[in-house]
Each structure stands twice: as C-alpha cells, then as structure tokens.
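Asker: Quick one, structure for this:
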Amino acid sequence: MARPRTPLLSRELIRDVTLRLVDEYGLEAVSMRRIAAELGVRAPSLYSHYATKEELLDDIADTIGESVDVSGFEGDDWQEAIRLWARTYRAALAAHPNMVPFLASSPGTRPVSLRAADAIHGGLTRAGWPPRFATMIGASVKYIVIGSAITSFAGGFDDHIDTYNERYPHLSQAHRLREYAAEIDADGFELILESFLHGLAERYDSLRSTETPGSETAGT
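Answerer: Purely as a prediction, here's the structure:
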C-alpha cells in the first residue's frame, strides 16, 4: 500500500509545528492557514483537532506549563518550594519567549495553570501563610518571572564603546553587557528571587509572632 502523501495529523504534531513557528516568527505571524501549509495539508484539516487557534494555543500553553515544577509545595519548606517553582517557571517561559504574552493572559482558565495554582496556594496556607498573603505571593512570583522572561536588561545595551564612554561616564563598561547578557540576566533573576524570599521570611516570622490562640490571622 502506498504511503499517504500528507502526514497523519495528531494534536501532538500540530502543537509541535505551531510552537516551532511561534518560536521562529512570533504569535501574530502564525495562522491556522500557515500551520496547515507547514504540515502540507489544508487548513480545514486542522479543525477536526482544534476548533480555533485560541484552543490550539491554550493546549500549547498547558504543554509548556507542565514543565513548571510545583511539587515542592507538597513538602514543608515553602521557601525551597518557591525557588523550584520560580526557576522552572522562568526556564519554561525563557524557552519560548514569543509565547509569553499568551501564557501571561488568562492563566486562571487553563487546567494546568489551575492545578499549579491550587498546589501553590495549598502549600503556602498549610505552611501558615494567611490565604490573602498566599495569593499575593503567587502574584508576586508571576511578576518577577514574567518580567525576567520577557526581556533582557543586559541585552538591551549597545556593544559599541563610543555610545557610552563620553556622554555617560558611569556607564563606561555598558558596552560589555550584551556579551554577558545571559549570565547577568540569570544572576539578576536570582538576586531578586533571593531578596524577595528574604523579605518574605521576615514577614512570615512577624505574622507568626503576632498570632495568638484562637486568632483569625491565618484565615484572613
């Protein structure tokens, strides 16, 4: 029997091809028609697997989200759990920066994101954080990670020495930043993460010290 002239479509194949196109060209440049052309099929063939492009991107978002590790929140060390979560979250987004705007939008409607949020909130509240603080911690980590993943501070500088050395004397070495952008960005992320955790630890100790028997602090 002759082989089919078009590939056998599956959700996994469509996801993989779409993500590759998004990584290379960006979200706005990728349409169902372009995805179909890349697969060697007609666009209607895709709709038996995904009703809309939005549904396809949601599935890709869930796939990326599965690499984010929130297992630490099952244990007793909430700081180490946050470290593991934040680092794997950043790695997942940094691997696909063109997907970050979509990943950052409406995460509360996606099953993988909801399961992660449930694990994080549950772990923090079990550790003694009041629910409101647990929610704010989750939001704060999201701000730190997305800010780190979506742009490069060091990569934004010109690598020509003449750009800075006369007009901006305090930036006389700024032309070297792009060369070390990955290292600086990674270390900058670790600096803010550890500073954030240090501040949280102080707040945690303060909250615990003000609790009294029968207090409602942990539930507000």
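Asker: okay, CA-based contacts and neighbour counts for the rest of this
Answerer: OK.
Asker: So which elements touch the longest helix anywhere in the chain?
Answerer: Counting by DSSP state H, the longest helix found in the chain is helix 181-210. Packing partners of helix 181-210 (3 or more CA pairs under 8 Å, 6 or more residues apart in numbering; DSSP states H and E): helix 131-150.
Asker: need the helices for the protein, in chain order.
Answerer: Using DSSP H, the helices found in the chain span residues 11-25, 32-39, 53-65, 78-94, 100-104, 111-126, 131-150, 181-210.
Asker: among those helices, which is the most enclosed?
Answerer: Of those, the one with the most neighbours on average (mean count of other CA atoms under 10 Å) is helix 78-94, at a mean of 20.
Asker: Which elements pack onto that helix?
Answerer: Here helix 78-94 touches helix 53-65, helix 131-150, going by 3+ CA pairs under 8 Å, 6+ apart.
Asker: how about this one, so we can line them up?
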Amino acid sequence: MSAPRSLELQPRKPGRPRRPPLNEALIAQAALDIIDEFGWSACTMAALARRLGVRAPSLYHYVSGQQEIVDLVRELVVSEIHDPAIVNLPWPEAMHRFGVAYYRAFTNHPNVIQVLSTTPVRDAATLQMYETFLQTLHRDGWEGARAFEALLGIEHLALGFAFEWNAEDLMLDSAIAAGLGAPLLAEITRDRTDQTNIAEASYLSLLRRYIEMFRLELTADR
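Answerer: Okay, the predicted model is just below:
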C-alpha cells in the first residue's frame, strides 16, 4: 500500500472566494452603483453595507457618514471628466473637450446631478479639475474672473442638458403645443421627437457657440 501523499502535494479544496479588502475605492464604486440604479435616497449606509457584504458598522472605519460618501462619489464622477492633458491644447479645443467630457459624465450618472450640484465641493480631485481648466485659460491670457465665468457656464449648460437627456418623455410635444394655442412652437418642434438626440444636439451646438462668444470677446479686447 503506497504512502499517503504529503499535504503540500494535495490539491486545495474549492472554497468561497475571499472578498477583497474593504477600502474607500470599493465603497465609492458601490455607492455610485446604488445611486445609478435606484437614486440617491437608496444609498443608505445599511444598503451600502449589504452591497459590499459587510456589516454597517464596518463602513465607519473608512467613511464618517453620508457627507464623505458624497465626496467619494463626486471624485468618481470627476475621474470621468478630468483630463490634465488639456493644458497642452489651445484654449478653444481644451474648453470643448472639457465641456463634452462634463456632459458625458453626467449623462452616464444622472441620479447624482441634484446632490452634487447643490453640495459644497470638498474633495481634491474636483478642485484639481477646476484648477487645470483655469490654468489652461490663464496660460492663454485669460483674466481670472472671465475664466471662472466660463467654467461656471459650461457646468450649468452641461448639467441642465444631461438632466434633460435622461428625461423619460418628450419635453415639448408638438401636438400638445398646437392644441394649446402655440402654433409657432408646434411648427418648430414637429420633427424633434427623439428626446436624447434633441438634448445632445442642442448642448453641443450651444457649447460651440459659447466658445465662439468668448473667442470674439477676447479678439475684440486685443
């Protein structure tokens, strides 16, 4: 009878895979996943703990509460926008790239718009994104207040159109407008029947005009 194989040579029995160690990045991604699926109100500490397969008290070793969750989620969304390479581009191209990335990030995550747009910024990632944008314009001779005005304008345009992009129903129905005594509006909106295309085309058109407006202003100043 042969001797038993050593323990070192015996194959390990299959078992449950080990859960990755909890950290801020995992918590942030789980929070954003919940918000994307169910809305911000669903992202409680208890729901977050269930998503991560831990007990709620364990989360407090990594985050202090809901305000820190907001900061972490904002950092994740900003990571889809911030491109440090824009500092090497001419300002019109940099502004356009920033504006498109900003819009795309919030069309991807519309459920974060209300909270992130009304909560003070406290994370380094967002501040660095703003700093990069401002430095890009400053390098090309922009005065600080005008550069900041341009930044705020792009944010407001992008957030508004991203929110509209995700509207479930057509915002302006030509037939309803005609029936309620708005014939010109009805005529203009007759062929505008795809809400997502309307929002995106309108935003990109306005972004181009917005950039051109600043270009003309700067040319006139010089």
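Asker: Now the TM-score, please.
Answerer: Superposed pair, TM-score by TM-score structural alignment, normalised by the length of structure 1: 0.81. Supporting alignment: 207 aligned residues with a CA RMSD of 2.8 Å.
Asker: ok, back up a step: next, format the helices and strands packed on helix 78-94 of structure 1 as CSV and append distance to Arg34 of structure 1.
Answerer: Below are those laid out as CSV (distance: least, CA to CA, whole Å):
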stretch, distance to Arg34 of structure 1
helix 53-65, 11
helix 131-150, 25
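Asker: between these, which gets nearest to Gly122 of structure 1?
Answerer: Across the helices and strands packed on helix 78-94 of structure 1, Gly122 of structure 1 has its closest neighbour in helix 131-150 (8.5 Å, CA to CA).
Asker: picking up where we left off before, now the helices of structure 1 in CSV, with distance to Gly72 of structure 1?
Answerer: Output for these, formatted as CSV (distance: least, CA to CA, whole Å):
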stretch, distance to Gly72 of structure 1
helix 11-25, 28
helix 32-39, 37
helix 53-65, 16
helix 78-94, 4
helix 100-104, 22
helix 111-126, 8
helix 131-150, 14
helix 181-210, 15
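Asker: Just tell me which of these ends up closest to Met1 of structure 1.
Answerer: Among those, the nearest to Met1 of structure 1 by CA to CA is helix 32-39 (21.9 Å).
Asker: so that closest one matches what in structure 2?
Answerer: Aligning helix 32-39 of structure 1 against structure 2 (TM-score structural alignment) gives residues 45-52.
Asker: which stretch among the helices of structure 1 comes nearest Gly156 of structure 1?
Answerer: Closest among the helices of structure 1, using CA to CA: helix 181-210, at 8.8 Å.
Asker: and that closest one with helix 131-150, angle?
Answerer: Here helix 181-210 of structure 1 points in a direction 170 degrees away from that of helix 131-150 (axes from the mean of the first three to the mean of the last three CA atoms, to 10 degrees).
Asker: coming back round to it: any idea how far the match of helix 32-39 of structure 1 is from the chain center?
Answerer: Averaging C-alpha positions (CA atoms, centre = their mean, to the nearest Å) puts stretch 45-52 of structure 2 22 Å from its chain's average.
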